[in-house]
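J.: Build the 3D model from these lines:
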Amino acid sequence: MSRGIVGSRAGRATIASPLHKDVFDLQTGECYTRPGELHLPTWWVREDEGVIFVAPRPVLVAASHGTADPAGQRAVAGLVDAVRAARPELVVEPSFVDVQEPDVTRTLAGLPDEVGARIVPLLLSAGFHVHVDLQQTRQATQRPVTVSGALGPDRRLAQLLHRRLLEAGFDAESTDRVVLGAAGSTDASAVRDCRLTAAYLAELVQRPVTAAFLAHAEPGLAAAVQQVRAEGSGRVFVATYLLAPGFFAGRAAAAGADVTTEPLLTADGPVPPELVEIVGELYDGRD
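T.: Okay, here's the model as predicted:
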């Protein structure tokens, strides 16, 4: 926790660093003495006999699943970098619930003692990792830690899926058919969330969208592709509802569709602003 002297400037409360003489706006964190160079990461303040104590904002721990696929690793790292760029007042640390290191426990252990954390799962649905793994990690630590909800369901993700379909050649005027290809989960609420995302996407493509899964839930993606193909003419598109390239994306591509879209993140493409916005909102308190 930093310690400074309370003051005011143009009617706004300020805090001054006794050591460096820099003056910060308490509400925005902007630095008056070195604008654009310094920023005060403030979360809450406490006044004691004219002295204001400022606690740092919780660290944003971006917890993705993890993958052995280098393209998937680059894609997720790009999202973390984009969140850092969009929220320069925050400390953003990557971590993983499986496959890669550091795991969330190690990331939390490496933070300064006085700093809290807000874990934002970079997962599309709130299944076992969100409801069990990360909650157990939160309960096991001595520091103040909260866990946000998952990235989805969110209509902006459906808009991103729609954009991926258009990039892949989907024709709204044709008889093209769409299957949503999701990872799947043993958690019934996560499966419902995927079906809700399929409903959001159906509104955008103006035709039915079947939610199908690569593991743990039914219908399986390959079976759903076959069923949709048997029901009518036109190409069958799989809208890949996966965050990044990796094992499941490879399985989605092999499910027998005429066209399979890229995941929401690609290894070397631009990071979709929708994902950056959602991560920021989850950090700010949308559970």
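
J.: drop to CA atoms for contacts and neighbour counts, all remaining ones
T.: Fine.

J.: For the spatially most central residue of the chain, which non-adjacent residue is closest in space?
T.: Closest to where the C-alpha atoms of the chain average out (CA atoms, centre = their mean) is residue 122, at 3.8 Å. Closest residue to residue 122 apart from its sequence neighbours, by CA to CA, 6 or more residues apart in numbering: residue 64 at 4.6 Å.

J.: run this one through as well so I can compare:
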Amino acid sequence: MNPVLVASAHGTGSPAGRRAVGALVAAVARARPELEVRAAFVDVQPPEPSHVLAGLDGRPARLVPLLLSAGYHVYVDLTEAAAGSPGTTLCGALGPDPRLAALLRDRLVEAGLRDDDVVVMAAAGSSQRSAVADCERVAADLSSLLGRPVTPAYLSAAEPTVADAVAAVRVPGRRVAVATYLLAPGFFADRAARAGGDLTSRPLLPPHGEPPPALVDIVVERYGSG
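T.: Have a look, this model is predicted:
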């Protein structure tokens, strides 16, 4: 019996964000039709991972965090959920991964990135140093792809803040581009858009339509490595 894939996202009150995450979960289910795929959320919206696991009647499961770095929700919330459900394993977060940096580059290009723009990467942020290091690695990957420095910054729980980073890197006569390193539209994406950049890319998942194949592949790979 294949373990159930429990895709565990943060959760959001944004209808666009909920559609985007739902589309990703549905795409994963289509990519692996032999698996049972369920969605769970660590905050904001139900069902919680522990509730989903309790409803599996003892069947094995793998929790796949739909989170871009391994912070509190991975090390505490999802770790506790897995520990409380025999037969459940916890897989790795989606990032860091070079394919995420490539998606960030694509989103910047869509937003109108120019060759002389200064770039700040806006991540959610975490009190976990390991999660911050994950984001720094993605910023370094994005820097390599763009051939220019990328300053990692955070929307909560870590420094520098995105607004402070935008102000610090601003150069007269050049725009500041904010690369939104978030999975889906919602509260943090709105905050990134208000952080003072001259242009701000959208999150990795579109508010409508199909998710990027690279994200589907990463989710499937995390499940396979669990």
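
J.: What's the match for the residue nearest to the centre of structure 1 in structure 2?
T.: Alignment note: residue 122 of structure 1 maps to residue 66 in structure 2; criterion TM-score structural alignment.

J.: What distance do you get for that match to residue 190 of structure 2?
T.: To residue 190 of structure 2, residue 66 of structure 2 is 19 Å away according to CA to CA, to the nearest Å.

J.: what's the helix or strand for residue 238 of structure 1?
T.: Assigned by DSSP states H and E, residue 238 of structure 1 falls within strand 236-241.

J.: Following that strand in sequence, what is the next regular element?
T.: Following strand 236-241 of structure 1 in sequence, per DSSP H and E, is helix 247-253.

J.: for that next one, packing partners?
T.: strand 236-241 (3 or more CA pairs under 8 Å, 6 or more residues apart in numbering; DSSP states H and E).

J.: Mean deviation, the strand it packs on versus structure 2?
T.: Strand 236-241 of structure 1, aligned to structure 2 and superposed, deviates on average by 0.4 Å (mean CA distance after the TM-score superposition for structure 1).

J.: ok, for residue 163 of structure 2, nearest residue in space, not its chain neighbours?
T.: Per CA to CA, 6+ apart, closest to residue 163 of structure 2 is residue 195, 4.6 Å.

J.: Next, the one you found: secondary structure please.
T.: What DSSP: H, G, I helix; E, B strand; the rest coil gives for residue 195 of structure 2 is coil.

J.: To what extent is the alignment partner in structure 1 of it buried, counted in neighbours?
T.: Mapped onto structure 1 by TM-score structural alignment, residue 195 of structure 2 lines up with residue 255. Counted with other CA atoms under 10 Å, the neighbours of residue 255 of structure 1 add up to 20.

J.: what's the distance between residue 255 of structure 1 and residue 233 of structure 1?
T.: On the measure of CA to CA, residue 255 of structure 1 and residue 233 of structure 1 end up 18 Å apart.

J.: again with residue 284 of structure 1
T.: For residue 284 of structure 1, the distance to residue 233 of structure 1 - CA to CA - is 46 Å.

J.: Check residue 214 of structure 1 too.
T.: Residue 214 of structure 1 sits 24 Å away from residue 233 of structure 1, going by CA to CA.

J.: Which one's more surrounded, the two?
T.: Ranked by neighbour count (other CA under 10 Å), residue 214 of structure 1 and residue 233 place residue 214 first, with 20 against 12.

J.: can you tell me which residue in structure 2 aligns to the more buried one?
T.: Residue 214 of structure 1 maps onto residue 155 in structure 2, by TM-score structural alignment.

J.: Tell me who's in contact with the counterpart of residue 68 of structure 1 in structure 2.
T.: Aligning on TM-score structural alignment places residue 68 of structure 1 opposite residue 13 in structure 2. Listed by CA atoms under 8 Å, 6 or more residues apart in numbering, the contact partners of residue 13 of structure 2 are 44, 45, 186, 187.
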